[in-house]
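In: build me a model:
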Amino acid sequence: MSSIEPGLLARLSRALQRRWWQARPTAATRLLRPLSALYETLAERRRRSTPAESAGLPVVVVGNLIVGGAGKTPTVIALVQALRALGWTPGVISRGHGRAEGGVAEVRRDSRARAVGDEPLLIHLRSGAPVVVGRDRIAAARALCAAHPQVNLLLADDGLQHWRLARDAQVIVFDDRGAGNGLTLPAGPMRQRLPDNVPRRSVVLYNAGAPSTPLPGWCAQRRLAGAVELGDWWAGQPPSLEALAALKGRPVVAVAGIGSPERFFSMLRAQGLSLSPCPVPDHHDYATLPWPPGTTDVVLTEKDAIKLDARRCAGTRVWVVALDFALPGGFVSALSQLLPAPPPPPAFPAFPPASVADP
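Out: So this is what the prediction gives:
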């Protein structure tokens, strides 16, 4: 009986989560509303009893009001680039979801995803920004500042409900699923209730073609940047649209371990690929390869690639498909207005002209 129960619970959980994303609460989710009310009460009590602490630098928090992924990782990577263009030197702190180790750790190029988290490692590789992970975001911030004194702004990845961290601005990210049925856990997907208005010192970004909630915001511009073989991706080779186009007409297995795999599959189909979808759970560890033996071509996301060694995939061509994610100018401008002016670049010391001895 005990061997059946985990599978049964998993099926019930998946069935419940499918109902979360329906526009209106179903009979099953309405039955859970008392538990949602208890969740909201406890969450609000925790928020009110947690004093906010300053990290010592301006902080921009990026997060969701819903559970799971909605596009935080590409948003953080794009924000690093946008903030640099404004004159900031950003660093990133993150909990490092799914890491096997505790404590605070700096993410390095040779870090393993299971030690620091798949998303922090991808953020570091794609942006080059310093990244430090830790359940205690204040401790992570202090460690990052001590190791990288040139950093003058912090991006907190997935820190919206980390009330202890004081913040100057918040970026609230939604995807095309919006707020689902609008209910909080466990009756719905919301970590917090959807507010009537955009919260103070916040901006809303939609990882979607159009706003998916009543909150005003901006839509990110998304497209596939191309494909590159897994070994070349690890070597730093850029993706190409030509390589992606060359996959047309081939039998391709598409793998995605992200919050909304169907979004990735739809973008591939829009490029003309004929694919067999292979969704895996978010943050899948790839201890075993999920595609059938003998598969010739596999395409997957960068978040999946970060956990795969090309040597494990002998006999299969594994293609990493990258996302080109651009932030609207109006969004960047609105966010910058919530921040202080970036400090001026450090001045080089003035040296007196060298004297020339008389011959």
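In: alpha carbons only for contacts and neighbour counts from here, please
Out: Fine.
In: let me see the ranges of the strands in the stretch 1-150 of the chain.
Out: Assigned strands in the stretch 1-150 of the chain, in chain order: 59-63, 90-94, 105-106, 131-133 (criterion: DSSP state E, counting those that start in this stretch).
In: to compare against the first, here's the next sequence to fold:
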Amino acid sequence: MIARIWSGESPLWLLLLPLSWLYGLVSGAIRLSYRLGLKKAWRAPVPVVVVGNLTAGGNGKTPVAIWLVEQLQQQGIKVGVVSRGYGGKAAHYPLLLNPHTVPAEAGDEPVLIYQRTGAPVAVSPNRSEAVQALLASNDLQIIITDDGLQHYRLARDVEIVVIDGVRRFGNGWWLPAGPMRERASRLKSVDAVIVNGGVPRAGEIPMQLAPGLAVNLRTGEKRSVSALTNVVAMAGIGHPPRFFATLEQCGVRPVKTVALADHQALAAADVQALATNEQTLVMTEKDAVKCRNFAQDNWWYLPVDAVFDHDSAPRLIQKLVSLTLR
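Out: Predicted coordinates for the structure are as follows:
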């Protein structure tokens, strides 16, 4: 239903317009207060790069953040990552991740980034505190923030916006009548716009999410996802249909698909009930970090990577590298 409202297919978005105007007024006032100097943003002693979006829902932001971290690491740059930690509730903030940190504490995306990249990661509702915690315990040259485009309390040197190239901005209205956190005109002030799928427009950097080999949660065995049979697909991400479409593109036709809420907590009994022993449960990597401790032998996840084939992507990396040399 929410997808039909945000796309404009359902007239119910008209009933929500007054709340959207209020949302836009408040968010605009917050941003203006920082631009006018009425509120002060904290600036880190190292460059800060924000990877965010203008809309609610999954756009491919975290895979882009992982790609940036890995690209910078390959250049010999010491990178740290901060996040709000949605879906997690830590006993204290800021929280520095370690190999024993679970998604219930830090959120699924920070744990995924930590496991994928090995980079130092800190989470906190106040991202400037997360940055300070990272810098106090690590020798870092640059900070990547996963989300936080609207978190103006933290000053940033580069802003990167990730757009779903198929859905783009829906009906164009602020939440809750539409998917927008800020209006599309905000793109004029950012440093780079990355478009996940669809047809990129002038000045946008095209990107695709490419699936890798399926990985067994219990054994770590890897195999082509098309070799798995009797598949039940589960996705607890911002836009589950994208994951199901990826499986079909890989030649997998699930016998059942289960769409969960983004950042939804997962209990062992609930996940075990989704598939029988004769079936194969395939989930996203973001779901997998929440299921490792109670995984079954027939559970697999399908990792995806941000893939760029446009020459503007290397230029973006070189721009970030140059920031660390100042």
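In: returning to that earlier point: so of the strands of the stretch 1-150 of the first structure, which one's packed in deepest?
Out: Scoring the strands of the stretch 1-150 of the first structure by mean neighbour count under mean count of other Cα atoms under 10 Å gives strand 131-133 as the most buried, with a mean of 30.
In: average distance between that one and the second structure?
Out: Superposed on the second structure, strand 131-133 of the first structure shows a mean distance to its aligned partners of 0.5 Å (mean Cα distance after the TM-score superposition for the first structure).
In: give me the residues contacting that strand.
Out: Counting by Cα atoms under 8 Å, 6 or more residues apart in numbering, the neighbours of strand 131-133 of the first structure from elsewhere in the structure are 91-96, 104-107, 116, 120, 123-124, 140-141, 143-144.
In: related to what we said a few turns ago, do you know which of the strands of the stretch 1-150 of the first structure lies nearest Arg164 of the first structure?
Out: Distances from Arg164 of the first structure to each of those were compared by Cα to Cα, and the smallest falls on strand 59-63, at 12.0 Å.
In: give me the range in the second structure that that closest one lines up against.
Out: On the second structure, the counterpart of strand 59-63 of the first structure by TM-score structural alignment is residues 48-52.
In: please name the nearest non-neighbouring residue to the equivalent of Ala227 of the first structure over in the second structure.
Out: By TM-score structural alignment, Ala227 of the first structure lines up with Ala214 in the second structure. The spatial neighbour of Ala214 of the second structure that comes closest, neighbours along the chain excluded (Cα to Cα, 6 or more residues apart in numbering), is Leu302 at 4.6 Å.
In: which position in the first structure aligns with the one you found?
Out: Per TM-score structural alignment, Leu302 of the second structure is aligned with Val321.
In: same deal with Tyr152 of the second structure?
Out: In the first structure, the residue paired with Tyr152 of the second structure is Trp163, using TM-score structural alignment.
In: what does Ala245 of the second structure correspond to in the first structure?
Out: Under the alignment by TM-score structural alignment, Ala245 of the second structure pairs with Ser266 in the first structure.
In: which of the three states applies to that match?
Out: helix (DSSP: H, G, I helix; E, B strand; the rest coil).
In: center of the second structure - which residue?
Out: With distances taken as Cα atoms, centre = their mean, Thr62 lies nearest the centre of the second structure, 3.1 Å away.
In: so where do the helices sit in the stretch 51-200 of the second structure?
Out: If DSSP state H, counting those that start in this stretch is used as the criterion, the helices of the stretch 51-200 of the second structure fall at 61-74, 103-106, 108-117, 127-137.
In: and among these, the most buried is which?
Out: Stretch with highest mean neighbour count among the helices of the stretch 51-200 of the second structure: helix 103-106 (a mean of 22; mean count of other Cα under 10 Å).
In: can you check which part of the first structure it sits on?
Out: Counting by TM-score structural alignment, helix 103-106 of the second structure falls onto residues 113-116 of the first structure.
In: list of residues touching the matching stretch?
Out: Under the criterion Cα under 8 Å, 6+ apart, external residues in contact with stretch 113-116 of the first structure comprise 96, 98-101, 105-107, 121, 133, 285, 306-307.
In: likewise for stretch 163-175 of the second structure?
Out: For stretch 163-175 of the second structure, with Cα under 8 Å, 6+ apart as the criterion, the contacting residues are 6-8, 19-21, 23-24, 53-55, 58-60, 178-184, 193-200.
In: what residues sit buried inside it?
Out: By neighbour count, with 16 or more other Cα atoms under 10 Å as the criterion, the buried positions of stretch 163-175 of the second structure are 163-165, 168-175.
In: can you give me the neighbour number for Gly96 of the first structure?
Out: 27 (other Cα atoms under 10 Å).
In: list the contacts of Lys222 of the second structure.
Out: 213-216.
In: can you pick the most crowded of those residues?
Out: With neighbours taken as other Cα under 10 Å, the top of the contacts of Lys222 of the second structure is Ala214, carrying 25 neighbours.
In: test my guess that it contacts Tyr301.
Out: Yes - under the criterion of Cα atoms under 8 Å, Ala214 of the second structure makes contact with Tyr301 at 5.5 Å.
In: tell me which element the aligned partner of Val255 of the first structure in the second structure falls in.
Out: Per TM-score structural alignment, the equivalent position to Val255 of the first structure in the second structure is Met234. Taking DSSP states H and E as the criterion, Met234 of the second structure maps to strand 231-235.
In: repeat for Trp300 of the second structure
Out: Element membership of Trp300 of the second structure [criterion: DSSP H and E] is strand 299-302.
In: how far is that strand from where the chain is centred?
Out: Shown here is strand 299-302 of the second structure, whose average C-alpha point lies 19 Å from the average C-alpha point of the whole chain (Cα atoms, centre = their mean, to the nearest Å).
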